[in-house]
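A.B. asks: sequence plus the predicted model coming up.
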Amino acid sequence: MDSAASEKSIIALDGWLQTPPGAYVRAWEQARLDELTADIFGFNAVQIGLPQIDALAANRMPRKWLADTRPRPLRMADGSELRQVAVTLDYAELPFASQSLDLVVLPHVLEFAAEPHQVLREVERVLRPEGQLIICGFNPASLWGLRQVTARITGNHFLPRDGEFISMLRLKDWLKLLNLGATQSHFGCYAPACRTEKWLQRYAFMDKVGSRSWPYLGAVYMVQAVKRVKGMHLIGPAWTKKTATAPAGVPATNKRREQQDG
């Protein structure tokens, strides 16, 4: 997927998130993110993409930013407000200093990024030792994933058609290669691929049944990981030691020069 196709896919996702199933996904992800981020401590946190949810709402770090590939309107089509994008960036070239962030959240970024591996490499670079990463994604091993596969034949897509959905096992392999150890994982949204709120409500019981009976088949998942640095041992909570400098933007040209000189 090239950068132009990636941007087109992200725009398609924006529209889909305003549909009833999109609202269903946003509600589940907001609730889980509030739970996961509430007790992550530090000083600097960044949410990359998906301004339709506030991934850092429950987090108490003093400096939190929303970053995206472009500025966004202040409101969605349904009238609900969007947060202002503080940093515009390229997913594959993050404008933050190395080891400057305590938390990065990637909601549905990897599956619509032109270079998902490069995005993860950049996240690993900007995270401090023991810094944390949370990733949200669509689960290909679900009823929604099956619908997406059959849509290649029928043309009747339920999810944005150009997304390259990544299984959780595959994602964990990618993280392991970068010394990002997965610590928690969650699945949610077990209702079938329904387009209307009426039918989603009728299948609401499947969220409770699914989490008990077929827990790995939810339509979306969330993975939390920690950056491990070999040979390094932290004494006490990492967030009690404030570094001398806050994260600063690093122009891509300077970053490449540092890598060549390094």
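C.D. replies: Nice, I can see it.
A.B. asks: going by C-alpha atoms from here, please, whenever you check contacts or count neighbours.
C.D. replies: Fine.
A.B. asks: tally of neighbours for Leu120?
C.D. replies: 19 (other C-alpha atoms under 10 Å).
A.B. asks: how about it, secondary structure?
C.D. replies: Of the three states, Leu120 takes helix under DSSP: H, G, I helix; E, B strand; the rest coil.
A.B. asks: spit out the contact partners of it.
C.D. replies: Counting by C-alpha atoms under 8 Å, 6 or more residues apart in numbering, Leu120 touches Leu175.
A.B. asks: how does it look with 10 Å?
C.D. replies: Leu120 is in contact with 91-92, 106, 110, 133, 174-175, 178, 180, counting by C-alpha atoms under 10 Å, 6 or more residues apart in numbering.
A.B. asks: and for Leu110?
C.D. replies: Residues near Leu110 by C-alpha under 10 Å, 6+ apart: 91, 116-120, 135-137, 163-166, 171.
A.B. asks: from those residues, which single one is nearest Gln30?
C.D. replies: Of all these, Cys136 has the smallest distance to Gln30: 10.7 Å, by C-alpha to C-alpha.
A.B. asks: got another, please set it beside the one above:
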Amino acid sequence: MLKPALRDKRTAAPANWQDVAHGTWLQSQVEQVLAPHIERLYGYHFAAVGPLSAHLSLPKSAIKHCFTLAEGHGKHVNVCAESTQLPFAEASLDAILLACELEFAQDPHQVLREVSHSLIADGKLIYVGFNPFAWHQVQQLWPRQVNQLPWRGRSFTRARVLDWLALLNFEVCETHYFAPSFLQQRWQWPERLATKAHQWLPQLASCYFIVARKREYPLTLLPERSKRKRVQPNLQTVPLANQTQLKE
């Protein structure tokens, strides 16, 4: 039975990628995977939500106004706010990036609802999440690793996140697993094993990403056209000159 996504207590999120195990390498993998998708974005406003999203070095896109949002202050943060209470008007953003934000949010459902509220119709969401079935999850067997990052957060399966997005009328454009690793730089032989096994078992990679488009359907019902056409008699009047009169 699945545990509810809502938590009783809040989990401290990482302030940057260096707080995560093997974070520098993991950050480079995320940047490499997201680069072609960021370049294809278009519109007017693009928000990178979360501290990990704010510290990503992403290529320039066609969207001119790109900014970062996180709860804490810092040189990489342009807007200080919580992901569960985005300070944007409805349908005001063209694209949103969420990098490992649901894992540390107290209410992941509320985060996605805020994202759906802020995106315009056909706006894009790019989400990156930690895989709960990854190779690095074996480190949870050590008690000292439980309180470390990323094991301190709660990872959600890709299928579960896809279900949440489907309920919010998101259409999935692309999704893949990437970055196979035990997140231990010292384990050279297991790291090589995870890399070679990725082509046969991609579901054991450390992360996955989802590119989804927000869809909206009109609520105004169009009147149904009547299939039956009114039959109108095609009456033609006969000129008086052509009329024949009976003679007595």
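C.D. replies: Now that the structure is in, tell me what you want to look at. Not measured: the values here are computed from a predicted model.
A.B. asks: now the second structure: which of the contacts of Leu120 of the first structure match?
C.D. replies: Here the contacts of Leu120 of the first structure are checked against the second structure with both residues aligned by TM-score structural alignment, their matches' C-alpha atoms under 10 Å, and the contacts held in both are 91-92, 106, 110, 133, 174-175, 178.
A.B. asks: among those, which ones are in helices?
C.D. replies: Counting by DSSP state H, those place 174-175 in helices.
A.B. asks: between the kept ones among the contacts of Leu120 of the first structure, which has the most around it?
C.D. replies: Counting neighbours by other C-alpha under 10 Å, the top entry in these is Leu133, with 28 neighbours.
A.B. asks: please pull up the equivalent of that one in the second structure.
C.D. replies: Alignment note (TM-score structural alignment): Leu133 of the first structure maps to Leu125 of the second structure.
A.B. asks: quick check, Ile11 of the first structure in a helix?
C.D. replies: Yes - under three-state DSSP, Ile11 of the first structure falls within a helix.
A.B. asks: tally of neighbours for it?
C.D. replies: Neighbour tally, Ile11 of the first structure, other C-alpha under 10 Å: 12.
A.B. asks: just to revisit the earlier point, as a markdown table, the contacts of Leu110 of the first structure with secondary structure would be great.
C.D. replies: Shown next, in a markdown table, are the contacts of Leu110 of the first structure (three-state DSSP):
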| residue | secondary structure |
| --- | --- |
| Tyr91 | coil |
| Pro116 | helix |
| His117 | helix |
| Gln118 | helix |
| Val119 | helix |
| Leu120 | helix |
| Ile135 | strand |
| Cys136 | strand |
| Gly137 | strand |
| Gly163 | coil |
| Glu164 | coil |
| Phe165 | coil |
| Ile166 | coil |
| Leu171 | helix |
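A.B. asks: would you mark the buried spots in the helix or strand harbouring Arg212 of the first structure?
C.D. replies: Per DSSP states H and E: Arg212 of the first structure is located in helix 205-213. Using 16 or more other C-alpha atoms under 10 Å as the test for burial, helix 205-213 of the first structure gives 206-207, 210-211.
A.B. asks: so which of those residues comes closest to Asp54 of the first structure?
C.D. replies: Looking across those and measuring by C-alpha to C-alpha, the closest to Asp54 of the first structure is Asp207, at 22.5 Å.
A.B. asks: got the contact list for the aligned partner of Leu167 of the second structure in the first structure?
C.D. replies: Counting by TM-score structural alignment, Leu167 of the second structure lines up with Leu177 in the first structure. Residues near Leu177 of the first structure by C-alpha under 10 Å, 6+ apart: Arg121.
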